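Asker: Give me a model of this one.
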Amino acid sequence: MTILQQLIIAIVQGITEFLPISSSGHLILIPYLTDFPDQGPLIDVAVHIGSLLAIVLYFRKDVAGLARGGFSAVGIGKDPVQRRLFWWIVIGTIPAVALGLFLKLGGYLESFRFTDFVAVNLIVYGILLGVADRFGKEVKDYEDMTLRDAIIVGLAQALALFPGTSRSGATMTAARALGYKRVEAARFSFLLAIPAVAGAGLLAALDLADASAQMQWDAVVTGVFTFLAALATMMFLMNFLKRASMMVFVIYRVLLGLALLWFF
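Answerer: Here you go, the predicted structure:
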């Protein structure tokens, strides 16, 4: 792989993983728009690790709280609020894990990777994001998460297994529809991404064969680029949502979806 290919893959993954515009949808487009060879499973693992490290670093205080909640859940320490939030993260992850295993074991994942499907999902889920953000109340914080809300947002996350949906977009849409503030919706979405991104990286790792030294170096470089792009994206989005709506992402999704239908 060239440095240019590594940089493009890392930037696309790092930015689109956390903006509500679909990372899988954009990554599918790279082969159509360039003559790059397939990056292979090792690079898939690298971009997921880079994204995961960026989340953990940016939300390190929340991650530490969830860790305390996990210890409380097994009887080590007492932190009832964090214990509750820890279990909501776990429960919210189950739908995506169940659907992901079903699609992978059934060999269905690749059947959805075509541009028309991506384009329609970009448009439909973009419109839903716009409606939820426009009419959703802003009254709830991350700490107000309930079991019902965790299940609903978790079901929305499972939809992101279909390219063009966007994991962050689907979870933010659900959270905004439930009345969570924009920043808090993004906060819960990113924390819910930790087991989801880790699981996706693990699934990719299981497909790995012995990698050459050059492939390993390519993966390290791509992972570092992804980490930097993802960290910058989260910093931008969390500040952007304090003063603006998600309409710019809605417009981008709809225009991109229409362009894909037109050109492909």
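
Asker: Could you use CA atoms for every contact and neighbour count after this?
Answerer: Fine.

Asker: Distance from the helix or strand where residue 248 lies to the middle of the chain?
Answerer: Assigning secondary structure by DSSP states H and E places residue 248 in helix 247-263. Chain-centre distance of helix 247-263: 19 Å, with CA atoms, centre = their mean, to the nearest Å.

Asker: Flag every buried residue along it.
Answerer: For helix 247-263, a neighbour-count test (16 or more other CA atoms under 10 Å) marks 247, 249, 250, 252, 253, 254, 255, 256, 257, 258, 260 as buried.

Asker: need the contact list for the second one.
Answerer: Contacts for residue 249 were tallied using CA atoms under 8 Å, 6 or more residues apart in numbering; they are 19, 20, 21, 126.

Asker: Could you provide the buried residues of helix 247-263 in CSV, with additional columns for distance to residue 120?
Answerer: CSV is the format used below for these (distance: CA to CA, whole Å):
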residue, distance to residue 120
247, 18
249, 15
250, 13
252, 13
253, 10
254, 9
255, 11
256, 10
257, 6
258, 8
260, 9
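
Asker: out of these, who's nearest residue 238?
Answerer: The nearest member of the buried residues of helix 247-263 to residue 238, counting by CA to CA, is residue 249 at 13.9 Å.

Asker: Residues contacting stretch 204-214, please?
Answerer: 41, 42, 44, 45.

Asker: just checking, what packs against the helix or strand encompassing residue 63?
Answerer: Counting by DSSP H and E, the element that carries residue 63 is helix 60-73. On a contact count with 3 or more CA pairs under 8 Å, 6 or more residues apart in numbering; DSSP states H and E, helix 60-73 meets helix 80-105.

Asker: Give me the buried stretch members for the helix it packs on, please.
Answerer: Those buried within helix 80-105 under the rule 16+ other CA under 10 Å are 82-97, 100, 103.

Asker: this one as well, want them side by side:
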Amino acid sequence: MDTLQIALLAFVQGLTEFLPISSSGHLILTPLLFGYELQDLSFDIAVHLGTLLAVLTYFRRDLLAIGVGMAGSLAGGMVGNRLRRRALSPAAAADARLGWMVVLATLPILVLGLPLKTLLDGLRQDDQLIALVVASTTIGFGLLLWYADVRGRHRLDLHAINWAAALIIGCFQAIAIIPGTSRSGITITAGLFLGLTRQAASRFSFLLSIPTISLAGLLAGRELLESAVPVDWHALWLGALLSFVVAYLSIHLFLRFIERVSMLPFVLYRLLLGGLILFLLLM
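Answerer: Here you go, the predicted structure:
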């Protein structure tokens, strides 16, 4: 991989991972549009680890509070919503509950992820088919995001998520294995349908990305070790660094402006991108 290709793909991953426009779809489409060969699995892992580091860094204070709260609940402070003898403070109890909701929302991907991934792995071998899938999911789930944004009540905050809502969001996330769906897009869509504010739906989606990307990275890393593919360490380090910087800025700007601009710009982008892909396929 040359430096321009590395920088382009890292920028695409960092920008799209946390926006509701599908990073996996863009990582597949970018080399097709620019005439590159599809990058190795090792590079995809590297840029995903870069975005994982970005979300860990950005939410470091939240994660520390959640970790402390969860540790306190395990030590006997809280079971479910009930406080008992060594009661946590209300803030610590809320942080602990949020942490357990993230854990609960991760469970569906553990059950459904591997079967869906196995089913969809063959798509990467057919450029025409994968492009058609990405175009269809980009448009279809973009329209679903718009509908959820328009119909959602936008009243509930992050700590209003209960076990049922967490499982629903987690089941929606499992669908994101299909290229073009967008993990952040589909989880934000679910949150909006459930009445969360845009800010709350987005923040929960970002927190949920931490165990999800970590698990996906471990699975892909195991496949990489088993395949014994030569590794270009320069490309991996540079890609991870660039994707980290871009993803950090992307998270900051998205959370800052999402309540003002709504989801409409992302929906319009998805419709234009999906239409462009279909146009190119028909040419």
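
Asker: For the helix holding residue 63 of structure 1, give me the average deviation versus structure 2.
Answerer: By mean CA distance after the TM-score superposition for structure 1, the fitted helix 60-73 of structure 1 averages 2.0 Å away from its aligned residues in structure 2.

Asker: Matching residue 263 of structure 1 against structure 2, which residue comes up?
Answerer: With TM-score structural alignment as the criterion, residue 263 of structure 1 lines up with residue 280 in structure 2.

Asker: Show me where structure 2 has its strands.
Answerer: 78-79, 82-83 (DSSP state E).

Asker: Please work out which of these is packed deepest.
Answerer: When the strands of structure 2 are scored by mean count of other CA atoms under 10 Å, the highest mean neighbour count falls to strand 78-79 (a mean of 18).

Asker: Can you report how many residues neighbour residue 233 of structure 2?
Answerer: For residue 233 of structure 2, the neighbour count with other CA atoms under 10 Å is 12.

Asker: From the chain's centroid, how far away is stretch 213-231 of structure 1?
Answerer: The chain centroid and the centroid of stretch 213-231 of structure 1 are separated by 18 Å, computed with CA atoms, centre = their mean.

Asker: Only the buried residues of it, if you could.
Answerer: By 16+ other CA under 10 Å, the buried positions in stretch 213-231 of structure 1 come out as 215, 218-231.

Asker: same check, this time on stretch 25-34 of structure 1
Answerer: Buried residues in stretch 25-34 of structure 1, defined by neighbour count with 16+ other CA under 10 Å: 25, 26, 27, 28, 30.

Asker: what's the answer for stretch 207-226 of structure 2, then?
Answerer: By 16+ other CA under 10 Å, the buried positions in stretch 207-226 of structure 2 come out as 207, 208, 209, 210, 212, 213, 216, 217, 220, 221, 224.

Asker: how about the strands of structure 2, which one is nearest residue 122 of structure 2?
Answerer: strand 78-79 (43.7 Å).

Asker: which residues in the stretch 151-264 of structure 1 form helices?
Answerer: Along the stretch 151-264 of structure 1, counting by DSSP state H, counting those that start in this stretch, helices occupy 167-177, 182-206, 213-240, 247-263.

Asker: Export those as JSON lines, with columns for distance to residue 12 of structure 1.
Answerer: Formatted as JSON lines, the helices of the stretch 151-264 of structure 1 follow (distance: least, CA to CA, whole Å):
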{"stretch": "helix 167-177", "distance to residue 12 of structure 1": "15"}
{"stretch": "helix 182-206", "distance to residue 12 of structure 1": "15"}
{"stretch": "helix 213-240", "distance to residue 12 of structure 1": "8"}
{"stretch": "helix 247-263", "distance to residue 12 of structure 1": "15"}
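
Asker: Out of the ones you listed, flag the one nearest residue 50 of structure 1.
Answerer: Of all these, helix 213-240 comes closest under CA to CA, at 4.2 Å.

Asker: chain center to that closest one, what's the gap?
Answerer: Distance of helix 213-240 of structure 1 from the chain centroid (CA atoms, centre = their mean) equals 14 Å.

Asker: I'd like to know how many residues surround residue 91 of structure 2.
Answerer: Applying the criterion other CA under 10 Å, we find 12 residues in the vicinity of residue 91 of structure 2.

Asker: If you could redo that for residue 146 of structure 1, that was the one I meant.
Answerer: Counted with other CA under 10 Å, residues neighbouring residue 146 of structure 1 total 13.

Asker: quick one: contacts for it?
Answerer: Applying CA under 8 Å, 6+ apart, we find residue 146 of structure 1 in contact with residue 88.

Asker: What is the equivalent residue in structure 2 for it?
Answerer: Alignment note: residue 146 of structure 1 maps to residue 162 in structure 2; criterion TM-score structural alignment.

Asker: What residue in structure 2 is paired with residue 125 of structure 1?
Answerer: Residue 125 of structure 1 maps onto residue 141 in structure 2, by TM-score structural alignment.

Asker: Chain neighbours aside, what residue packs nearest to its match?
Answerer: Sequence neighbours aside, residue 181 is the residue nearest to residue 141 of structure 2 in space, at 6.2 Å (criterion: CA to CA, 6 or more residues apart in numbering).

Asker: any idea how far residue 71 of structure 1 is from the equivalent of that neighbour over in structure 1?
Answerer: By TM-score structural alignment, residue 181 of structure 2 lines up with residue 165 in structure 1. According to CA to CA, to the nearest Å, residue 165 of structure 1 and residue 71 of structure 1 sit 34 Å apart.
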